[in-house]
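Colleague: Predicted model and sequence below, questions to follow.
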Amino acid sequence: MVYKGKKWAKIVLIILLSLALLGALVSLGTLNSPLMNKIPLLIMVFVYSMAIYHFGFANSFKDFFIFQNAEITESHQDSKQLMEAEKFWKIIEITKSKSSRDYEKQQFELEKELQKLTVKEVLEFDNKFRALKGEIYNWNFWAAAYIINGGCSDDCFSDFRGWLIGQGKSIFERAIQDIETLSELNETNGGDWEGLSYIPTNVYEKKTGNDMPQGIQENFEIYGEEWDEDEKYLKNKYPKLWAKFGMK
């Protein structure tokens, strides 16, 4: 807690170290024994004294403590700043590469990558993620999720969009240009798409101990041409997707 910038923890630690130092000094003064037997007490006095100096008076630790508190203060501040696209997609590609197309492992890899960032950068990553999910809140993408999964609720579609972002920039942007390109996917994780969207929030809370700020609000106004759940309609409108997934 001291190294996380908690002032109360720093005070408690210095009090405990001071009591330990006092105890060592009293023992050193009252112990009637040869000098060799007092060496452990001398070491204790030295270690506790250096620790008290470090945590209470060292300029280097004061600067570090200020920095940690600045991070915590920053964590409470809202921001709608988006992470730069190149940086965002690089993180996604790293997690995809390291996970070897294992979606659960990709979530673990994303958590590791986000742990390397500042809390502000984690928020910016989440903002970008939400913005991209909102960008594909589109009837064509919902149809694709519906066909691939054999049905898709609101929550399922939200998870699908998060999963699709995790497939990387190339697949994502090609699908925006032509939704039928998703028929080229060979692995869709069996429709188990939940998880990736939650990682930024989890990392933020672990790093700060606070809830994720509101940040950018994901678009929830669906756009595009609404489709009919009728099998013949979907087959005609999305022939490639239906040929790959709809006949299962």
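Modeller: It's in. Numbers count the residues shown, from 1 in each chain.

Colleague: alpha carbons only for contacts and neighbour counts from here, please
Modeller: Noted.

Colleague: for this protein, longest helix please?
Modeller: Looking across the chain with DSSP state H, the single longest helix is helix 7-30.

Colleague: Tell me which residues of it come out buried.
Modeller: By neighbour count on 16 or more other CA atoms under 10 Å, the buried set for helix 7-30 is 10, 13, 14, 17, 18, 20, 21, 24, 25, 28.

Colleague: these two touch, right, the first one and residue 51?
Modeller: No - with contacts defined as CA atoms under 8 Å, residue 10 does not count as touching residue 51, sitting 11.4 Å away.

Colleague: The residue nearest to residue 118 when sequence neighbours are not counted - how many residues pack around it?
Modeller: With sequence-adjacent residues excluded and distances taken as CA to CA, 6 or more residues apart in numbering, residue 118 is closest to residue 71, at 7.8 Å. When neighbours are defined as other CA atoms under 10 Å, residue 71 has 18 of them.

Colleague: and what of residue 134?
Modeller: Number of residues near residue 134 (other CA under 10 Å) recorded here: 18.

Colleague: contacting residues for it?
Modeller: 218, 219, 220 (CA atoms under 8 Å, 6 or more residues apart in numbering).

Colleague: same deal with residue 152?
Modeller: Contact partners of residue 152, counting by CA under 8 Å, 6+ apart, are 142, 145, 146.

Colleague: 10 Å instead, please
Modeller: For residue 152, the contacting residues are 142, 143, 144, 145, 146, 158, 159, 160, 191, by CA atoms under 10 Å, 6 or more residues apart in numbering.

Colleague: State the three-state secondary structure for it.
Modeller: At residue 152 the chain is in coil, as set by DSSP: H, G, I helix; E, B strand; the rest coil.

Colleague: structure B:
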Amino acid sequence: MDIDSFWDLIEECRRQVQGPDERLAWLRGELSRRSLTEVVQFQVRLDEVTHEAFTWDLWAAADRIFGGWCTDDGFCYFGLWMVSLGRDVFSQAVANPDALADAPEVQGLLGRPREVWNDDWPGWESLDYVAMEAYGILTGVDDECGEAFYDALDAEQRNSGDSSEPLGKRWDVRCEDEASLRLPRLSAMFPLRSLTY
């Protein structure tokens, strides 16, 4: 599965079903009708694109949307959620994180308390497990830890050498002057309230 086939599958999933659970079920079903190699390659492509989004500027955008803080795990799930927005939105956000302000999924969060975002929450952890689940369906092996899948994934990735640190320079989204320069639209859309840590 090359990168174009990966994004075609993501786009088809967006067209077919709504909601994170329904999309996962659709993807799991679609992947479980493919070869083991394609299932592993789906995960390889997913890891590659989420690594593209692993930048301090996108972390700041997530921080802003989340009200001034976003955990390490929360940012990983945010990157997976960005994949669900489709190739165009994803690519635009990687190039300019403030472009997320144009995404209907981000605009739909405006004016709503975070406590009621529910299925609209900008994070999608489960996407990171769908290929492993499809692999289990294809092999018929109940492998809760996914050892066979991750062995196949390691063999396919061939030591990608990805950094464990985000790309770019870290900055504090809570500094309003800098945030308004770097993320003007997201800063206006998601003003920070008094924060307690």
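Modeller: Yep, it's here. Here the structure is a predicted model, which means the values were calculated and not measured.

Colleague: Let me see the TM-score of these two.
Modeller: The TM-score (TM-score structural alignment, normalised by the length of structure 2) is 0.76; 165 aligned residues with a CA RMSD of 1.9 Å.

Colleague: in which helix or strand would I find the residue nearest to residue 118 of structure 1?
Modeller: Per DSSP states H and E, residue 71 of structure 1 falls inside helix 59-75.

Colleague: hang on, the earlier thing: most neighbours among the contacts of residue 134 of structure 1, which one is it?
Modeller: residue 218 (16 neighbours).

Colleague: How is that one assigned, secondary-structure-wise?
Modeller: coil.

Colleague: element containing the spatially most central residue of structure 1?
Modeller: The centre of structure 1 sits closest to residue 200, judged by CA atoms, centre = their mean, with a distance of 2.9 Å. Using DSSP H and E, residue 200 of structure 1 sits in helix 199-208.

Colleague: Kindly report the same for residue 175 of structure 1.
Modeller: Using DSSP H and E, residue 175 of structure 1 maps to helix 169-177.

Colleague: how big is the offset of that helix relative to structure 2?
Modeller: With the two structures superposed, helix 169-177 of structure 1 lies on average 1.2 Å from its match in structure 2, counting by mean CA distance after the TM-score superposition for structure 1.

Colleague: Pull up the aligned stretch in structure 2 for that helix.
Modeller: Across structure 2, the stretch matching helix 169-177 of structure 1 (TM-score structural alignment) is residues 87-95.

Colleague: List the buried residues in the matching stretch.
Modeller: For stretch 87-95 of structure 2, the neighbour count (16+ other CA under 10 Å) marks 87, 89, 90, 91, 93, 94 as buried.

Colleague: residue contacts, the last one?
Modeller: So the one you mean is residue 94 of structure 2. Here residue 94 of structure 2 is in contact with 49, 50, 52, 53, 54, 55, 57, 58, 79, 82, 88, 100 (CA under 10 Å, 6+ apart).

Colleague: can you do 8 Å?
Modeller: By CA under 8 Å, 6+ apart, the contact list for residue 94 of structure 2 reads 52, 53, 58.

Colleague: Closest to residue 14 of structure 2 out of those?
Modeller: Distance ranking of these against residue 14 of structure 2, using CA to CA, places residue 53 first at 19.8 Å.

Colleague: Number of residues surrounding the residue mapped onto the closest one from structure 1?
Modeller: When structure 1 is aligned by TM-score structural alignment, residue 53 of structure 2 is paired with residue 136. A count of neighbours around residue 136 of structure 1, defined by other CA under 10 Å, yields 21.

Colleague: Distance check, residue 136 of structure 1 against residue 59 of structure 1.
Modeller: From residue 136 of structure 1 over to residue 59 of structure 1 the distance is 50 Å, taken as CA to CA, to the nearest Å.

Colleague: So residue 187 of structure 1, which state does it fall into?
Modeller: coil.

Colleague: ok, now residue 194 of structure 1?
Modeller: coil.

Colleague: now residue 171 of structure 2
Modeller: coil.

Colleague: wait, doesn't it sit right on residue 56?
Modeller: Yes - contact between residue 171 of structure 2 and residue 56 holds when scored by CA under 8 Å: they sit 7.2 Å apart.

Colleague: who has more neighbours, those two?
Modeller: A direct count of neighbours by other CA under 10 Å for residue 171 of structure 2 and residue 56 places residue 56 higher, at 18 against 14.

Colleague: Please report how far the more buried one lies from residue 33 of structure 2.
Modeller: 37 Å.

Colleague: burial count for the counterpart of residue 34 of structure 2 in structure 1?
Modeller: Applying TM-score structural alignment, one finds that residue 34 of structure 2 aligns to residue 117 in structure 1. Using other CA under 10 Å, residue 117 of structure 1 has 15 neighbouring residues.

Colleague: In a helix, residue 117 of structure 1, correct?
Modeller: No - under three-state DSSP, residue 117 of structure 1 sits outside any helix and is assigned coil.

Colleague: and residue 75 of structure 2, what element?
Modeller: helix 72-84.
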